[in-house]
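Student: Sharing a model prediction with you, sequence too.
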Amino acid sequence: MNKVVIAGKFGAMAVRTAVRYALWMRVRVLYFGVLRERLGGDQELLEMIDGATVAGVLNVYKERVPGFAWDSIAVAVNQEYARAEVVLRDGDDVALLPPVSGGIEG
């Protein structure tokens, strides 16, 4: 169902070796709009070092989808808009919300 990705400040491999005794947390990342297509699904569990921020989550996806307009993404944590410096907690829902375009001209 959901895949779990281990990520951290220095990349997955460095985190595993450098921070052997760190506390870990999981957040559920939800994708909307064009990100669903780009990431091949609508959500995943992301395992990060305790105390990670919204910016840390964004960095994971910037590496996965280079060239995407990440500066235009809005982020919500537990259904409230959040800034990059917001510290996440175990079990948080993090939604990545790309800008919406289109509609009916009238």
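Tutor: Yep, it's here.
Student: contacts, neighbours, all on C-alpha from now
Tutor: Fine.
Student: which of the residues in the longest helix anywhere in the chain are buried?
Tutor: If you go by DSSP state H, the chain has its longest helix at helix 54-64. Within helix 54-64, the residues scored as buried using 16 or more other Cα atoms under 10 Å are 54, 56, 57, 58, 59, 60.
Student: Show me what the helix or strand just after that helix is packed against.
Tutor: The helix or strand immediately downstream of helix 54-64 is strand 74-77, counting by DSSP states H and E. Strand 74-77 makes packing contacts with strand 93-97 when contacts are defined by 3 or more Cα pairs under 8 Å, 6 or more residues apart in numbering; DSSP states H and E.
Student: The structure to be compared is supplied as follows:
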Amino acid sequence: MEILLFGITRDIAGKPRITVPADTPLATVGDLKTWLGDQYPAIKALSSVAIAVDSEYAEDSQTISSHSEIALIPPVSGG
């Protein structure tokens, strides 16, 4: 499973995408958030990070698979 990163999440990871090892048991967006926080603690410290699954914002209970297109959408500001 690959996760696309944007903005500050890309800066934290130091790369534009993260590859999740195939043997990592991630069934839901919530599982993914927990795994990401363990791997990249600075991501947990962000005020909010949305996760998109197959180009739509996803809730923690949404199921994911190795074929899902996943992106981290960091908080944005502007005016």
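Tutor: Nice, thanks for sending it over. Note that the coordinates shown come from a computational prediction; the quantities given were computed from them, not determined experimentally.
Student: And the TM-score between these chains?
Tutor: Superposed pair, TM-score by TM-score structural alignment, normalised by the length of the second structure: 0.80. Supporting alignment: 75 aligned residues with a Cα RMSD of 1.8 Å.
Student: can I get the buried residues of helix 54-64 of the first structure in a markdown table with distance to residue 14 of the first structure?
Tutor: A markdown table is the format used below for those (distance: Cα to Cα, whole Å):
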| residue | distance to residue 14 of the first structure |
| --- | --- |
| 54 | 20 |
| 56 | 15 |
| 57 | 17 |
| 58 | 18 |
| 59 | 15 |
| 60 | 14 |
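Student: which residue is nearest the centroid of the second structure?
Tutor: For the second structure, the residue lying nearest the average C-alpha position, counting by Cα atoms, centre = their mean, turns out to be residue 72 (4.2 Å).
Student: Map that one onto the first structure.
Tutor: Superposed on the first structure with TM-score structural alignment, residue 72 of the second structure falls opposite residue 96.
Student: In contact with that match, which residues are there?
Tutor: 29, 30, 31, 32, 35, 73, 74, 75, 76 (Cα atoms under 8 Å, 6 or more residues apart in numbering).
Student: Show me how to select, in ChimeraX, the buried members of those.
Tutor: To isolate the buried members of those in ChimeraX, using 16+ other Cα under 10 Å:
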select :29,30,31,32,35,75,76
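Student: Widest-spaced pair of the contacts of residue 96 of the first structure?
Tutor: 35 and 76 (14.7 Å; Cα to Cα).
Student: Next, find the distance separating the aligned partner of residue 58 of the first structure in the second structure from residue 1 of the second structure.
Tutor: Under the alignment (TM-score structural alignment), residue 58 of the first structure maps onto residue 33 of the second structure. From residue 33 of the second structure across to residue 1 of the second structure, the span is 14 Å (Cα to Cα, to the nearest Å).
Student: Buried residues in stretch 32-52 of the first structure, which are they?
Tutor: 32, 35, 42, 43, 44, 45, 46, 47, 48, 49, 50, 52.
Student: The second structure: which residue goes with the first one?
Tutor: Right, residue 32 of the first structure. By TM-score structural alignment, residue 32 of the first structure lines up with residue 6.
Student: which residues touch that match?
Tutor: 16, 71, 72, 73, 74.
Student: try 7 Å
Tutor: Taking Cα atoms under 7 Å, 6 or more residues apart in numbering, we find residue 6 of the second structure in contact with 16, 72, 73, 74.
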